[in-house]
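# All I have is the shape, not the residue letters:
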């Protein structure tokens, strides 16, 4: 009697398929016939994937925010499975494949010269499984509005285009550590004319560049690439290429080298922004350039060549600049190309806990593209320079900004704290560096004297804040 009661109370059900008798978790169905069909598609596709634990939650959004929830759980242990988790959620969907702990997913799986390791082969398998899942659940993916994928490799160069075309309602797509075989394949996105895709995030993807042939509703694009093409493999493509993107307003460009390439002077490339920012005049409003503590990869050019692309820019962010890089020339030649710029944020890479911080880069300062004497910027209102160490190094640049920006309202120098526990622990090992860490007491007379020194001889009403 107790065994029968335990069997009745158990959430699992007995299944006799004729060949064997086993137990499996039940499926929870909705009353909707359409949802039963979607669930049937999901069940058949998941059975073929062979993953360890899959959670599928389908959220149907009818109209604006009407949703129903349907859950299904399957547990299958394929031969040789290492036990790592994979999670899938629908409605907002995340497909997360976690490589084994012996390898780092932070840096992907491709070494500098395109060689492969076990993790890369594993990611290639993840890509094949995801493609099979996409083809096996057409109804579910058609209703999807948000999708995030990580650690996937594809052999089909049209894989991302096929994904976007299958997900007709997709508005947000995020891809991290994704790429192709071979690794020199350019990622191509060609959305249909009725596409709703507004946000496309390609974060640290193992590709040499990303081409958007068509994305009529795209507003924000994060372009993160990591692969450089060697001379014997062909020409280096531009990191980004744009076709029909009439609504694009916000663009982020991020290039991160592999660890093996940091000490290789030949494994470095520079790009002219004017050669690939082929957008409508005054279209772009927010531009972020992230250098990930490497050399500045923007090639100097005269502002007149950049003005068609940056003429309507209102916000410029320069992030993770290596402390040995001189960003003065970069800022001034971008300011000359962006007459409508209102906000400028500069962030120096401040993580002393990271070995890249202590590397010495071979830097050549460019003065060809500096603005002429007497140049004035009449729209710039706010400038911030977030540097944790050697803050006084930015004083000459700050004075140039005060002289040039005639309508400047606020200038901020320094950072309030390191914001990293690792940096706090590491800093005592570098006494000279720790002594350069200035934190200003806002009520101190030294601050007032420094502010007066910055403003000396300059007619400005800007508020200067020292952190």
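Arrived safely. Since we're looking at a predicted model, the values are computed, not measured.

# contacts and neighbour counts: CA atoms only from here.
Fine.

# Could I get the full set of helices for the stretch 1-150 of the chain?
Counting by DSSP state H, counting those that start in this stretch, one finds helices in the stretch 1-150 of the chain at the ranges 2-9, 33-49, 118-136, 138-142.

# then this one, side by side with the first:
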């Protein structure tokens, strides 16, 4: 008997044969999904088998209340371990107007009010394209008592509004393109993972309150001309994380290098740092501030890439949307030349090129990191959409003779025992 049920509304939409899918098609897809759920659940022996996972993806609308009531009825008579809702809107983010997101917000709250027990049993909730009033988010947090995972995509209370998040069980929070001025993670005793993508505020977008178990923070943003440079020593507050990921989207660096004395309180437990999509016009010397401020760092990953298919390259549009006209890199003097790091084991650089700035950077890390075991130098990363814009030689494995020459350039005159690897880069 099935104990894991994953049903997605996409399975019930008309096949894309060139004709436009209408709202009526999506309503029918929701209705068909609901009938499928009823049929499957009706055949189960409730007394013999618990449901380990019930994962549903469907569209927000009047008909979604029927889906909620079907699930709620199941929760009353059967044990459901993990219950997940991914609630889609019938328009995508780019197509949604202000009226649309307000309407979606009203629909969502009507849905929750109609099915409070169902939402009270959810462990995972994914929402998109909704704008709620002041009581909306607190109502969601209080109703969804079992919630462990929450994803908000283009959700807010209005442009540049404020959000306080309090929940006793929430362990993972993802926020993507949410137009808040400020998000206060006020009381989240179980939060371990935070992903925050794209902010519009001119201030620090997050404030960390009581988050004693927070381990992993991932931040992604395009640094526009009016964005404040983040000082991680201030931004992270009392949080002491072990995993940090920063994605610069091939644009301006938006973190301010700081000295080790300032960073040690927030970086003392840091084990893994991943810096993604650093523009190819930047040097890498500034990243040494992380190594200097994180004495327990064990792995350091860096991706250098101008991701052409995601970058805005039209000069007029860049001016219109306030893309920074300054240089994309940042300056960093660093500490005294005698700096040593005793815990770093692995350095990975994706997008490595046989240029002096890369070679000198690797040598600097080798000289500082006394315990370094392995260095992985990958050629350029490319995705399928933009690989034709990148010369084949820049994304193909280096010939044996070039690898030998590069290894000698890097190792010459150093006392490091680190092993240099040249793996093949995968497209992604």
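Noted; the coordinates are in hand. Computed from a predicted structure; not experimentally measured.

# Could you give the secondary structure assignment for the spatially most central residue of the first structure?
Closest residue to the average C-alpha location of the first structure: residue 203 at 3.3 Å, with C-alpha atoms, centre = their mean. Using DSSP: H, G, I helix; E, B strand; the rest coil, the structure places residue 203 of the first structure in strand.

# And the one 5 residues further on, by the same measure?
In the three-state summary, residue 208 of the first structure is assigned as coil, counting by three-state DSSP.

# repeat for residue 165 of the second structure
Under three-state DSSP, residue 165 of the second structure comes out as strand.

# tell me which element the residue nearest to it when sequence neighbours are not counted is part of?
Among residues not flanking residue 165 of the second structure along the chain, residue 185 sits closest, at 5.1 Å (C-alpha to C-alpha, 6 or more residues apart in numbering). Taking DSSP states H and E as the definition, one finds residue 185 of the second structure inside strand 180-187.

# Would you mind listing the residues in contact with the alignment partner in the first structure of the residue nearest to residue 165 of the second structure?
Aligned by TM-score structural alignment, residue 185 of the second structure pairs with residue 212 of the first structure. By C-alpha atoms under 8 Å, 6 or more residues apart in numbering, the contact list for residue 212 of the first structure reads 188-190, 240-245.

# Can you redo those as a markdown table, where the extra columns are distance to residue 270 of the first structure and neighbour count?
Shown next, in a markdown table, are the contacts of residue 212 of the first structure (distance: C-alpha to C-alpha, whole Å; neighbours: other C-alpha atoms under 10 Å):
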| residue | distance to residue 270 of the first structure | neighbour count |
| --- | --- | --- |
| 188 | 22 | 18 |
| 189 | 24 | 24 |
| 190 | 27 | 21 |
| 240 | 13 | 22 |
| 241 | 16 | 17 |
| 242 | 19 | 18 |
| 243 | 22 | 15 |
| 244 | 25 | 18 |
| 245 | 25 | 18 |
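
# Turn the residues you listed into JSON lines, columns for distance to residue 296 of the first structure.
Rendered in JSON lines, the data for the contacts of residue 212 of the first structure read as follows (distance: C-alpha to C-alpha, whole Å):
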{"residue": "188", "distance to residue 296 of the first structure": "26"}
{"residue": "189", "distance to residue 296 of the first structure": "27"}
{"residue": "190", "distance to residue 296 of the first structure": "30"}
{"residue": "240", "distance to residue 296 of the first structure": "17"}
{"residue": "241", "distance to residue 296 of the first structure": "20"}
{"residue": "242", "distance to residue 296 of the first structure": "22"}
{"residue": "243", "distance to residue 296 of the first structure": "26"}
{"residue": "244", "distance to residue 296 of the first structure": "29"}
{"residue": "245", "distance to residue 296 of the first structure": "27"}
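
# Can you tell me what residue 297 of the second structure aligns to in the first structure?
Match for residue 297 of the second structure (TM-score structural alignment): residue 341.

# what does residue 255 of the second structure give?
Aligned against the first structure by TM-score structural alignment, residue 255 of the second structure finds its counterpart in residue 298.

# got it, and residue 227 of the second structure?
Aligning on TM-score structural alignment places residue 227 of the second structure opposite residue 268 in the first structure.

# Which of the three states applies to that match?
Going by three-state DSSP: residue 268 of the first structure is coil.

# ok, now which ones touch it?
228, 297.

# Swap in 6 Å and give it another go.
By C-alpha atoms under 6 Å, 6 or more residues apart in numbering, the contact set of residue 268 of the first structure is empty.

# distance of it from residue 348 of the first structure?
20 Å (C-alpha to C-alpha, to the nearest Å).

# Kindly report the same for residue 327 of the first structure.
Following C-alpha to C-alpha, the distance that separates residue 327 of the first structure from residue 348 of the first structure is 10 Å.

# So between these two, which is more surrounded?
Comparing residue 327 of the first structure with residue 348 by other C-alpha atoms under 10 Å, the one with more neighbours is residue 348, at 23 against 18.

# burial measure for the residue nearest to that one when sequence neighbours are not counted, as a count.
The shortest distance from residue 348 of the first structure to any non-neighbouring residue, by C-alpha to C-alpha, 6+ apart, is to residue 321 (4.6 Å). Residue 321 of the first structure has 24 neighbouring residues, counting by other C-alpha under 10 Å.

# Next up, the contacts around the counterpart of residue 321 of the first structure in the second structure.
The equivalent of residue 321 of the first structure in the second structure is residue 278 (alignment by TM-score structural alignment). By C-alpha under 6 Å, 6+ apart, the contact set of residue 278 of the second structure is 248, 250, 304-305.

# In CSV: those residues, plus distance to residue 342 of the second structure and secondary structure.
Listed next are the contacts of residue 278 of the second structure as CSV, based on distance: C-alpha to C-alpha, whole Å; DSSP: H, G, I helix; E, B strand; the rest coil:
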residue, distance to residue 342 of the second structure, secondary structure
248, 28, coil
250, 31, coil
304, 25, strand
305, 29, coil
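
# Going by distance to residue 391 of the second structure, which of those wins?
Residue 391 of the second structure lies nearest to residue 305 out of the contacts of residue 278 of the second structure, by C-alpha to C-alpha, at 13.4 Å.

# how many other residues sit next to that closest one?
The number of residues packed near residue 305 of the second structure is 23, by other C-alpha under 10 Å.

# Nearest to residue 401 of the first structure, out of the helices of the stretch 1-150 of the first structure?
Closest of the helices of the stretch 1-150 of the first structure to residue 401 of the first structure is helix 118-136, at 47.1 Å (criterion: C-alpha to C-alpha).

# which residue numbers in the second structure go with stretch 374-385 of the first structure?
Using TM-score structural alignment, stretch 374-385 of the first structure pairs with 338-349 in the second structure.

# Right, I'll leave it there.
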